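In: fold the stuff below for me.
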Amino acid sequence: MLKRLNIKNGDELSILGFGCMRFPTKNGSIDEERSIALIRECIHKGINYFDTAYFYNGGKSESILGKALQGGYREKVKIATKLPPFMVKKLDGAKSIFATQLKKLQTDYIDYYLLHMLQDKAGFERLNNLGIIEWLEELKKEGIIRNIGFSFHGSRNDFEEILKSYSWDFCQIQYNYMDVNNQAGKYGLQLAHSMGIPVIVMEPLRGGRLADKLPKEVISEFKSYSEKRSPAEWALRWVWNHPEVTVVLSGMSDEKQLEENVKTASDAIPNSLSEEELKVFDRVMDIMHRKTKVPCTGCSYCMPCPFGVNIPACFSVYNDKYLLNEKSSKIIYYRTLGGLSKQPAYASVCKGCGKCESKCPQHIEIRKELGKIKKEMEDFITNTALKIARKYMKIS
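Out: The predicted model follows:
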């Protein structure tokens, strides 16, 4: 198992991290015994970074990880878990959640603690005003938390604002060969690295969709290369080819996936992909873009929208619904477009001014496409639920 150096604190972290969100199941429920065995097998194979969260697997993820790390395993690994901002209204609430997390994980310290799924600077400032950051810094001084970071799903501009709002120890972003220009993207990856902030990558396979839900043309393109690799291996190697990446998380749900990923992680050196291999990815991405509903390349020339619509993100989520047969497209839509941020960037925010269309190099009828997205992706029930949540969290 290859390791990469955390450029901020000197930790040697396995390039493959275990994402504790997709444990093995049995009869529709988590197979706890098998999950514990899988976690321990990960450690035996050299994985030393485990990522969980307060509400993963219906709140069971931290408990299972905690059980698995008993018997001397805890000292061999780094635990990353997260504080869910949407569940925090007061500082005491955050303290209560953290105390529960320590108990579930059966540990007295957390190596990497994240503010879960920050979407904009206003969300960070809300937590800061509640005293959350000051409290986390106190825990860090006491050694109860070793590193303070955040995970992110949102626009590139929001990522940059959050990144520059605080002296972070690390950050976690979604990144894969389909998200070069989406969310934080390559720009965010390189920005964080230039600021000396380690980057943990999640969703390298888009929740498995880049492994087993690809168009047949893409699969044929991968098969055309002389060395036979699975789509999952291709996707992971692409992420690991970036020297700015510290750890890549994978939610491995069975032993076969673990075996394959560990093998790939044994020789995935930065900048090791050949010119021929990179050309395979160019052709794959070209196929994916040609099969999309809206021919947006994510160049962001249309931005900023004077009314706050995140046009590239709207198109990206909409395209994924059809290109990758995305079943959770509405959830991803509201999450990515800031459902719980100060200023959501939905398609419905569009006022039809048309300024974006004159800047689009693809000559997309942006207003027309946003109208389709609004009709298909936004619904009364979800909008109402988010309004209630925003009121509860005092987001105006």
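
In: CA atoms for contacts and neighbours, from now on please.
Out: Will do.

In: so who does the residue positioned nearest the centre of the chain touch?
Out: The centre of the chain sits closest to residue 174, judged by C-alpha atoms, centre = their mean, with a distance of 3.4 Å. Residues near residue 174 by C-alpha atoms under 8 Å, 6 or more residues apart in numbering: 152, 153, 183, 184, 185, 201, 202, 203, 204.

In: to compare against the first, here's another:
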Amino acid sequence: MTGSKKSIVQDFGRRRVLQYGAVGAGLALMPWQMSLAQMTSDDATKAMRTRKIPSTGEMLPVIGMGSSGSFSTRSEDTLADLRTVMKRFVAMGGTLVDTSPTYGNAETNIGAIARDTGVRDALFMATKVHINGRQAGIDQMAQSTEALGKPIDLMQIHNFIDLETQWKTLERMKADGQVRYIGITHYLTSAFEELEHQMSTKDMDFVQFNYSIMTPDAEQRLLPLAADRGIAVLVNRAYNDGRFFSQVKGRELPDYAQEFDCFSWGQFALKYVLANDAVNAVIPATSDPKHLEDNMHAGYGALPDRAMQKRMRETIAAM
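Out: This is a model prediction of the structure:
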């Protein structure tokens, strides 16, 4: 590890110390078996599962939080729920928050809520650039930074928009220390061929794409390529935009799910994704505190092995 990369990890480690001061030592980490109400100070030694970011070795909790469709609101009632979501997310061991300037006023809300709840220094903040033109990209990223607050840990090019122009800017920003990591994102399986090309030819820290038990295509080429190239993977659309829950509605969770510490359909979907070691984090989005807590529990306990993943796919396909 180079001196600059080591500094990156150490700086984030200091921010994690601030996290625990902000939420209270008794709530710093959450074991998978318990709800917040059952938490005791002894449980602070039981941390959420983490995985290394290949380019630095920094550890990242496996359950992050997306914000598409969840943090864009002006409703005071919804904002109150989102404040609870943010506090519980950090209390249960989360750090990665992923957003975009295209998600309505999500960046503004996330920045304000993170500061108001005292957890901003605990967060690994990821956002995106989604605009044509060099200067327009610089301006958009500056606006995102103002809304979210510094530092921006990860800046990503959203859906290949003006990719080559924006990539040059991202490389300069990383070299200048304006962002810590850079990457690209997409959300469609039809983009996998181009994703594969970009992952093979660019020196990126992160890539984000869709992967789920209903759409496991990324297992064929993208996930092995990410592992070979040392690229951290963020997974979006793990619930297939809610279609997963429509498919399992009214069905009993199979008894075998308890073998990998799974106690809800939401955890079933997330643990399937996390069973692949090339995945660094999955980023489900929600404005519901109870759903947030259920999502977070997927980061604790055992994960299914490959044979179990096959059994899980067969269960869903039979519905």
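
In: so what number do they get for TM-score?
Out: Once superposed, chain against chain, the TM-score is 0.75 (TM-score structural alignment, normalised by the length of structure 2); 266 aligned residues with a C-alpha RMSD of 2.6 Å.

In: if we can go back for a sec, show me what the residue nearest to the centre of structure 1 aligns to in structure 2.
Out: The alignment partner of residue 174 of structure 1 in structure 2, by TM-score structural alignment, is residue 210.

In: for structure 2, just list every one of the strands.
Out: 50-52, 59-61, 96-98, 124-129, 152-158, 179-185, 206-210, 232-236, 279-282 (DSSP state E).

In: and the gap between the nearest residue in space to the residue nearest to the centre of structure 1 that is not next to it in sequence and residue 382 of structure 1?
Out: Closest residue to residue 174 of structure 1 apart from its sequence neighbours, by C-alpha to C-alpha, 6 or more residues apart in numbering: residue 202 at 4.8 Å. Per C-alpha to C-alpha, to the nearest Å, residue 202 of structure 1 is found 26 Å from residue 382 of structure 1.

In: between those two, which one's more packed in?
Out: Using other C-alpha atoms under 10 Å as the criterion, residue 202 of structure 1 and residue 382 rank with residue 202 on top: 23 against 15.

In: could I get the full set of helices for the stretch 1-150 of structure 2?
Out: All helices of the stretch 1-150 of structure 2, identified by DSSP state H, counting those that start in this stretch, fall at 3-23, 76-91, 106-116, 134-148.

In: ditto for the stretch 201-350 of structure 1
Out: For the stretch 201-350 of structure 1, the helices defined by DSSP H, counting those that start in this stretch cover 209-212, 216-223, 231-240, 255-264, 275-290, 311-323, 329-336.

In: the second one versus helix 275-290: what angle between them?
Out: Spelled out, it's helix 216-223 of structure 1. Orientation of helix 216-223 of structure 1 against helix 275-290 (axes from the mean of the first three to the mean of the last three C-alpha atoms, to 10 degrees) gives an angle of 180 degrees.

In: okay, angle between helix 216-223 of structure 1 and helix 231-240 too, please.
Out: Relative orientation of helix 216-223 of structure 1 and helix 231-240, computed by the same axes, to 10 degrees: 70 degrees.

In: and for helix 216-223 of structure 1, what's in contact with it?
Out: With contacts defined as C-alpha under 8 Å, 6+ apart, helix 216-223 of structure 1 is touched by 229, 231, 234, 280, 283, 284, 287, 288.

In: which one of those sits closest to residue 166 of structure 1?
Out: Nearest to residue 166 of structure 1 among the contacts of helix 216-223 of structure 1, counting by C-alpha to C-alpha, is residue 234 at 34.8 Å.

In: tell me the contacts of the aligned partner of that closest one in structure 2?
Out: The alignment partner of residue 234 of structure 1 in structure 2, by TM-score structural alignment, is residue 268. Applying C-alpha under 8 Å, 6+ apart to residue 268 of structure 2 gives the contacts 257, 262, 298.

In: how about 7 Å then?
Out: Neighbouring residues of residue 268 of structure 2 by C-alpha atoms under 7 Å, 6 or more residues apart in numbering: residue 262.

In: over to residue 195 of structure 2?
Out: Per C-alpha under 7 Å, 6+ apart, neighbours of residue 195 of structure 2: none.

In: that one and residue 18 of structure 2, how far apart?
Out: 36 Å.

In: ok, now residue 180 of structure 2?
Out: For residue 180 of structure 2 relative to residue 18 of structure 2 (C-alpha to C-alpha), the value is 19 Å.

In: which non-adjacent residue is nearest residue 77 of structure 1?
Out: In space, and not counting its chain neighbours, residue 77 of structure 1 is closest to residue 48: 4.3 Å by C-alpha to C-alpha, 6+ apart.

In: oh, I was asking about residue 152 of structure 1
Out: Leaving aside its sequence neighbours, residue 152 of structure 1 sits nearest to residue 117 (C-alpha to C-alpha, 6+ apart; 4.7 Å).

In: ok, residue 157 of structure 1 next?
Out: Residue 157 of structure 1 sits nearest to residue 184 (C-alpha to C-alpha, 6+ apart), 7.9 Å away.

In: and the one you found, what does it touch?
Out: 155, 156, 159, 173.

In: between the residues you listed, which sits nearest residue 60 of structure 1?
Out: Distance to residue 60 of structure 1, by C-alpha to C-alpha, is smallest for residue 173 among those, at 23.3 Å.

In: which ones are touching the closest one?
Out: Applying C-alpha under 7 Å, 6+ apart, the residues near residue 173 of structure 1 are 151, 152, 184, 200, 201, 202.

In: got it, and residue 130 of structure 1?
Out: Residues near residue 130 of structure 1 by C-alpha under 7 Å, 6+ apart: 90, 91.
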